[in-house]
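Asks: Give me coordinates for this.
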Amino acid sequence: MTEEHYSVETVVIGAGVVGLATARALAQAGQEVLVLESGAAIGEGTSSRNSEVVHAGIYYPEGSFKAGLCVRGRQLLYDYCQARNVRFRKCGKWIVATDSTQLAGLEKVQAQAACNGVKLVAIDGRMLKARQPGLQAFAGLWSPETGIIDSHGLMLSLQGELEDAGGQLVLHSEVLSAESVAGEHRLVVAGDAPVILRARRVVNAAGLGAPGLARRWGGLPDTCQPRQWLAKGVYFSYSGHHPFESLIYPLPEPGGLGVHLTLDLAGQARFGPDVEWVEQEDYQVAPERAAAFARAIRQWWPGFEADRLQPAYAGIRPKLSGPGAASADFRIDGPETHGIPGLVHLFGIESPGLTSCLAIADKVVGLLE
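Replies: You can find the predicted model right below:
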C-alpha cells in the first residue's frame, strides 16, 4: 500500500483530560491542532477510571510539579466549571486518624499541606463526630477545598472548545512510532494504509502509553525514555443510604492514598482505590477484594454493612517509581530536557492529573512557545 503523507502544525497524542486540555489551550493560542486518539472515544483510560476528586494539593512535596500544578489547577478547574456549567461540588474531605498512634502522621500531613499553601483545620474526635455523624475517629483534618467533578462532562466541554477554536479530534488513530529530525516530527499513524504525519510541534499525552511511545521515538535520548510501573486500583460502590456528605480519607499508604470514601454527584458512596502492582493493563474487579475493603472501612465507620459493597470499576496509575519507592513527580519533558525543539512528553500523569489538567496545559503551551 502507498503511504499517505500529511502535514499539520501541532499534534497532541492522546484524548484524555490532559491531552484535551492541552490541545484546547494550543488551539486557543492560534495553532492548528490535531488530536490523535487510539481508542474509540475520548477519555477511555485513566481519565475515566479514577475517583473524580478535585484535590486541594495536600500530600505532594513542596516545589514539585504535583504540588504547584495541583494548587493552581484546582482553582482554574473550579473557575472553569463555574463559568461553563460543568457539574462539580466543593464538598470538602476529612482526613482521619483512627487511633492515637496516627496523630504524628496527621500532623505530618498538615505540615506538608501548609508548605504547599493549603490550609487544613485540625479537629478532635468529639467535634468530628458531631460534625460528621457515623464517623468514628480519634482526630481529623478538614480540607474545605476538596471537591468532586463530572470528569466526562469536563472532557466534553474541553473537546467542544478545542473544536470551536479550529482543532480536530481523530479517533482510532494509534501512533505506532515517531522520529524527530531537522526541526520536524514524523509520526507513523495506524490505519488501513500507513499514514505519515509531519508536524512542527508534538505533545505526547498518551497516558499509560506515553513511555512506550517514547521508546519508539527516533532521536529521543535514552534518558528521556523512563520506565513505568502499573499500580492497579479497584473501586466498590455502596448501595443505599449512608451518613456522609463529605469525602473520608485515611492516612496515605505506600503507592496511594488508601481506601477512601468518595461520593458521586448524586451522592452515592464508593470506596477505593486499593493498590495492586501489575505487569499489564487489567480492569477486572475481583469480588473477593471486598473483604480487605471492609476491614479498612470498619476502622472509621462502625455502621458499615459489607453486604452492600458491589464491584464497580478499576483504574491503572502510571507510576514512575515502583513498589517500596517514594512516589515520583510528574515528568514534563520539554526541549530544555531532551534538546528537541517543538516536542513535549508527559510521563507519570497520575493523581492529581485531573485536578491539574488546565495548569499542565498552560505549562505545555509555555514550553512550546
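
Asks: going forward, measure contacts between C-alpha atoms and count neighbours the same way
Replies: Will do.

Asks: buried stuff in the helix or strand harbouring residue 11?
Replies: Assigned by DSSP states H and E, residue 11 belongs to strand 4-13. Within strand 4-13, the residues scored as buried using 16 or more other Cα atoms under 10 Å are 10-13.

Asks: so what does the very next helix or strand once past it touch, helix or strand wise?
Replies: Using DSSP H and E, the helix or strand that follows strand 4-13 in sequence is helix 17-28. Applying 3 or more Cα pairs under 8 Å, 6 or more residues apart in numbering; DSSP states H and E, we find helix 17-28 packed against strand 4-13, strand 33-36, helix 151-164, helix 353-368.

Asks: got the contact list for residue 366?
Replies: By Cα atoms under 8 Å, 6 or more residues apart in numbering, no residues touch residue 366.

Asks: what's the spacing between it and residue 270?
Replies: Residue 366 is 38 Å from residue 270, where distance means Cα to Cα, to the nearest Å.

Asks: Return the residues in contact with residue 7.
Replies: When the contact criterion is Cα under 8 Å, 6+ apart, the partners of residue 7 are 197-199.

Asks: Inside strands: which ones of those?
Replies: Among the contacts of residue 7, the members found in strands (DSSP state E) are 197-199.

Asks: Please render those as a markdown table that adds neighbour count and distance to residue 310 to the earlier fields.
Replies: As requested, those are exported to a markdown table (neighbours: other Cα atoms under 10 Å; distance: Cα to Cα, whole Å):
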| residue | neighbour count | distance to residue 310 |
| --- | --- | --- |
| 197 | 18 | 45 |
| 198 | 22 | 48 |
| 199 | 22 | 47 |
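
Asks: Also this sequence, please, to line up against the first:
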Amino acid sequence: MTPDFDVCIVGAGVIGLAIARQLSRHYSVLILEQADMAGSETSSRNSEVIHAGLYYPPGSLKETLCIRGRELTYPFCQQFDIPHQKTGKLIVSPSAAHPELERLQQTAKRLNIPLHHLDSQQIKQMEPEVAAAAALWSPETGIIDSHQFMQALQHQAEQAGALLVCRSQVTGAHSSGPLWKVDVETPDGPWHIHCRAVINAAGLQAISLMAALEGINTHTTDTSVHTNTRIPQLFPARGHYFSYQGKSPFRHLVYPLPEPGLAGLGIHATLDLAGQLRFGPDVEYLDQHTAFGPSRYAVSADLRSQFAGAIRRYWPGLDENNLHAAYAGIRPKLSAPGCPAVDFVITRSDISTPPIWHLLGIESPGLTSALAIAELIEKKLAAEIG
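Replies: Purely as a prediction, here's the structure:
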C-alpha cells in the first residue's frame, strides 16, 4: 500500500510545528491539530523566555536540548525577522551565601554558559528597584514573540509541502504492515490516513494519546519510568500570570531562586517586546477534570495578594493595585506535587511497529528547546525510514 504521507505529526504547538519544519525538507508531512488553530494552547501561554540552560540536571534532555535550542533560536530569529531581544536576567537571592547561587555558578562553569555574580551594590546599579543581597546575571537569557515564532515555523513547513489540518482529533492508530493507519475524528465525520511514521507531539493530550494507541501497556502510573513500554502519569499544573499597569521599573528579567525540586522557577518578572511588565507563573496542580474543563485557563483576582507577597521579596516598592489578572497556561508535568521535576520523555512505543515517537512532559524549557527537539526527531526518524 502506498502511504498518504511519510509522517503524521499529532499536535501543532511549537514542538509539532518545529518538527514539521524540520521533517518537511525530506518527507511528506501531515500535521493534525484538534484545536481551531495552531499554537493556541500551551505554546502560547507561557513567559516567552529563551532560557540559557542553567537549571536542569546534568546530562538531562532538558539541559542538552535547552542549550542546543538556544544556540539555534537566536540565529533563527535573526534570519527570519522574529521579534526577540537578548535582555539578560537577574537571578536574585535574599542572602549573600545561598547554596543555590554556588550550584548555579558551578553549572554555568561546567556548561560554559556566561554567568556573573553581583553583590547588592552592583544589583542596585543594574536594577535600582530590586532588593537582594546577591544575584547572578545571565546575559544569554532573552525574550521572543512566541506567536510570530510559531507562524514562521508553520509558514516554512507549509512552503516545503507540509499540510496542517485543524479541528482534527486523532483517536487511535494501528500498525498495518510497514504503515500506520491513523484514525481521525473531524466535524465532517471520521476518516483515516496511512503513513510511515507517527510523531505524538500532542502536549497535554500526549499521554492520553499514547494510551489510546495499539500495543501499549496502560496500567502503570510510575512517573520515573522512561522505557518504551510504560506510560507515565500526567500531573497537569496551571500557572497564572498577572500584568502590571504602568511603566516597568525593570530593564531586565528578574527571577527569584528556583523552587525546590524545580517545581517552577518562582514568580518572576518578565517583559514583553513592548516593554510591558508581567509576573508569573505560580504552580497550581489540577485534577484531570479541571485541567481539561471549560475554566482551565481562569485566573482568579483573589491570587493578587499571593502574587504581591512573592514579588515584594525582590521588589518591595510594588503597588499591589497595579497588578491585574492576565492569563494562565497548563504545564504537562510528569512529576507529582512535592516530587523532583521529571525530565522530558522522548520515547518509541514498540520496536516491532513502524516508527512512532512520543514526546511527553514537554514543559519549560520546551519553547527554547523546540528547534533542538526537531533536530533530534529528524535523526531518530532518518535512522529508521531513511
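
Asks: Any idea what the TM-score is?
Replies: After superposition, the two chains reach a TM-score (TM-score structural alignment, normalised by the length of structure 1) of 0.95; 362 aligned residues with a Cα RMSD of 1.5 Å.

Asks: circling back to that earlier point, what is the nearest of the buried residues of strand 4-13 of structure 1 to residue 158 of structure 1?
Replies: Residue 158 of structure 1 lies nearest to residue 12 out of these, by Cα to Cα, at 13.7 Å.

Asks: corresponding residue for that closest one in structure 2?
Replies: Per TM-score structural alignment, the equivalent position to residue 12 of structure 1 in structure 2 is residue 9.

Asks: There's contact between that match and residue 16 in this structure, I believe.
Replies: Yes - the pair residue 9 of structure 2 / residue 16 is scored as a contact, 6.5 Å apart, by Cα atoms under 8 Å.

Asks: anything in contact with each of the two?
Replies: 31, 201.

Asks: those helices in structure 1, which residues are they?
Replies: 17-28, 65-84, 103-115, 125-131, 151-164, 210-215, 290-298, 335-338, 353-368 (DSSP state H).

Asks: I would like the residues contacting the second one, please.
Replies: With Cα under 8 Å, 6+ apart as the test, helix 65-84 of structure 1 has contacts from 54-62, 86-88, 116, 118, 154, 157, 329-330, 352-353, 355-360.

Asks: residues in structure 2 matched by it, start to end?
Replies: Using TM-score structural alignment, helix 65-84 of structure 1 pairs with 61-80 in structure 2.

Asks: In structure 1, what range does stretch 106-115 of structure 2 match?
Replies: Mapping stretch 106-115 of structure 2 onto structure 1 (TM-score structural alignment) gives residues 111-120.

Asks: swap that for stretch 238-247 of structure 2, sorry
Replies: Matched against structure 1 by TM-score structural alignment, stretch 238-247 of structure 2 falls on residues 232-241.

Asks: Report the buried residues of the matching stretch.
Replies: So stretch 232-241 of structure 1, judged by 16+ other Cα under 10 Å, has buried residues 232-238.

Asks: what's the distance between that stretch and the middle of its chain?
Replies: When distances are taken as Cα atoms, centre = their mean, to the nearest Å, stretch 232-241 of structure 1 is centred 19 Å away from the chain's centroid.

Asks: What of stretch 193-207 of structure 2?
Replies: Put simply, stretch 193-207 of structure 2 sits 17 Å off its chain's centre (Cα atoms, centre = their mean).

Asks: which part of structure 1 lines up with it?
Replies: Going by TM-score structural alignment, stretch 193-207 of structure 2 sits over residues 197-211 in structure 1.

Asks: Show the contacting residues for residue 363 of structure 2.
Replies: 331-333, 344.

Asks: 6 Å instead?
Replies: 331-332 (Cα atoms under 6 Å, 6 or more residues apart in numbering).

Asks: Please apply the same query to residue 100 of structure 1.
Replies: Residue 100 of structure 1 makes contact with no residue under the criterion Cα under 6 Å, 6+ apart.

Asks: measure it to residue 112 of structure 1 for me?
Replies: Counting by Cα to Cα, the gap between residue 100 of structure 1 and residue 112 of structure 1 amounts to 20 Å.

Asks: Next: residue 47 of structure 1.
Replies: Distance from residue 47 of structure 1 to residue 112 of structure 1, by Cα to Cα: 26 Å.

Asks: same check, this time on residue 22 of structure 1
Replies: 29 Å.

Asks: neighbour-wise, which of those two wins?
Replies: residue 22 (28 against 20; other Cα atoms under 10 Å).

Asks: And that one? What does it align with in structure 2?
Replies: Alignment note (TM-score structural alignment): residue 22 of structure 1 maps to residue 19 of structure 2.

Asks: I'd say its match and residue 374 touch.
Replies: Yes - counting by Cα atoms under 6 Å, residue 19 of structure 2 does reach residue 374; the two are 4.3 Å apart.

Asks: Now residue 25 of structure 1: closest residue in space that isn't a chain neighbour?
Replies: residue 361 (6.3 Å; Cα to Cα, 6 or more residues apart in numbering).

Asks: That neighbour maps to what in structure 2?
Replies: Mapped onto structure 2 by TM-score structural alignment, residue 361 of structure 1 lines up with residue 374.

Asks: Pull up the gap between its match and residue 65 of structure 2, please.
Replies: Taking Cα to Cα, one finds residue 374 of structure 2 at 10 Å from residue 65 of structure 2.

Asks: Compare those two (neighbour count), which wins?
Replies: For residue 374 of structure 2 versus residue 65, neighbours defined as other Cα under 10 Å are more numerous around residue 65 (25 against 22).

Asks: residues contacting residue 187 of structure 1?
Replies: 178, 196-197.

Asks: Kindly indicate which of the buried residues of stretch 232-241 of structure 1 lies nearest residue 264 of structure 1.
Replies: Checking these against residue 264 of structure 1 by Cα to Cα gives residue 237 as the nearest, at 10.1 Å.

Asks: residue contacts, that closest one?
Replies: 270, 309-310, 312.
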